[in-house]
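Q: model the structure of this input:
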Amino acid sequence: MALTGIIEKTGTGFSGYFKEVDGVASVGDSLAEMKENLLEAIQLKLGTEDVGEIDYVIDLEQFFEYYKVINKSAFADYIGMNRSLFRQYASGLTKLSDKKLQDITTGLQRLAKDFGDVVLVK
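A: Model (predicted):
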């Protein structure tokens, strides 16, 4: 059974819960801490360490609020999207189509892969 972990940015960190399982939620000061705590909570609920695949989801606005280090205009260029329109999407000012959301998600995954392939030298 694949689980969907819903992530929400809070004033002090993050909270999360599972879409498919009632009564399992957690918080954390960082995204990594919240995911670790949420995993522990579902393991306790299910009585096993093997909980299967977890897909974590967060909305676009909250994602870019947390990852301020990602320049929205430069990222829009990276994925071939209009800068102004992308900033409107990332700020929640303009509604995203499913296609645009998939394009942005694919772009983020490509960027993560690009970073994962890099080795810095001096």
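
Q: C-alpha only now, for contacts and for neighbours.
A: OK.

Q: which parts of the lengthiest helix in the chain are buried?
A: If you go by DSSP state H, the chain has its longest helix at helix 98-116. For helix 98-116, burial by neighbour count (16 or more other C-alpha atoms under 10 Å) applies to 104, 107.

Q: now do that helix: everything it contacts.
A: Residues from elsewhere that reach helix 98-116 (C-alpha atoms under 8 Å, 6 or more residues apart in numbering): 78-79.

Q: how distant is it from the center of its chain?
A: Relative to its parent chain, helix 98-116 has a centroid offset of 11 Å by C-alpha atoms, centre = their mean, to the nearest Å.

Q: for stretch 20-38, same thing?
A: Centroid separation for stretch 20-38 versus its chain: 13 Å, with C-alpha atoms, centre = their mean.

Q: same check, this time on stretch 30-49
A: Centroid displacement of stretch 30-49 relative to its chain, using C-alpha atoms, centre = their mean, is 16 Å.

Q: I'd like the structure of this one too, to check against the first:
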Amino acid sequence: MKTTTKKIKIIVEKTDTGFSGFCENYPIFTTGRTIPELIENALEAANLYFEDDNLKLTHDNLKFELDFKQFFQYYKVLNSKFLAEKIGMNPTLLSQYVQGHKKPSKKQTEKILYGIHQIGQELSEINLIYRH
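A: Sure, this is the predicted structure:
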């Protein structure tokens, strides 16, 4: 099997039992109780679909999209007020995006995503210690 640089966009939606994911360009559908489970199942489903083409996909080939409201409902640990302050955005405006009352522009979306990635990077570089 050969690897590919093909990018597959998976749209993620919250369901009563977890999450579902689907691709707009290929007949790839899957579910998972959690986001990590959905990601693993989506990779397996994509590899099954492209098996006849002799292609092997990795996590790098998949791009997951989740709307703001669902993102903040799942990642409750991320406080929208903290994020707004971190990226220099009005907290009320970000709250309206999170609640689905307003839709952010492409530029605002990129700013928010950049802030989320920054926080993720900071967290990934922290080592916690336990002292008795």
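
Q: about what we covered before: where does the longest helix of structure 1 end up in structure 2?
A: Counting by TM-score structural alignment, helix 98-116 of structure 1 pairs with residues 106-124 of structure 2.

Q: ok, which stretches of structure 2 are helices?
A: Per DSSP H, structure 2 carries helices over the ranges 35-49, 68-74, 80-87, 91-99, 106-124.

Q: I'd like the ones you listed laid out as TSV, including distance to residue 2 of structure 2.
A: Shown next, in TSV, are these (distance: least, C-alpha to C-alpha, whole Å):
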stretch	distance to residue 2 of structure 2
helix 35-49	11
helix 68-74	33
helix 80-87	40
helix 91-99	40
helix 106-124	30
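
Q: between the ones you listed, which one is nearest to residue 27 of structure 2?
A: helix 35-49 (7.8 Å; C-alpha to C-alpha).

Q: ok, and for the closest one, which residues are buried?
A: By 16+ other C-alpha under 10 Å, the buried positions in helix 35-49 of structure 2 come out as 35, 38-39, 41-43, 45-48.

Q: residue in structure 1 paired with residue 8 of structure 2?
A: Aligned by TM-score structural alignment, residue 8 of structure 2 pairs with residue 3 of structure 1.

Q: and that match, how many residues sit next to it?
A: 16 (other C-alpha atoms under 10 Å).

Q: once you drop chain neighbours, what's closest to it?
A: residue 54 (4.7 Å; C-alpha to C-alpha, 6 or more residues apart in numbering).

Q: contacting residues for that neighbour?
A: Contacts of residue 54 of structure 1 by C-alpha under 8 Å, 6+ apart are 2-5.

Q: repeat that with 10 Å
A: If you count contacts by C-alpha atoms under 10 Å, 6 or more residues apart in numbering, residue 54 of structure 1 has them with 1-5, 18, 39.
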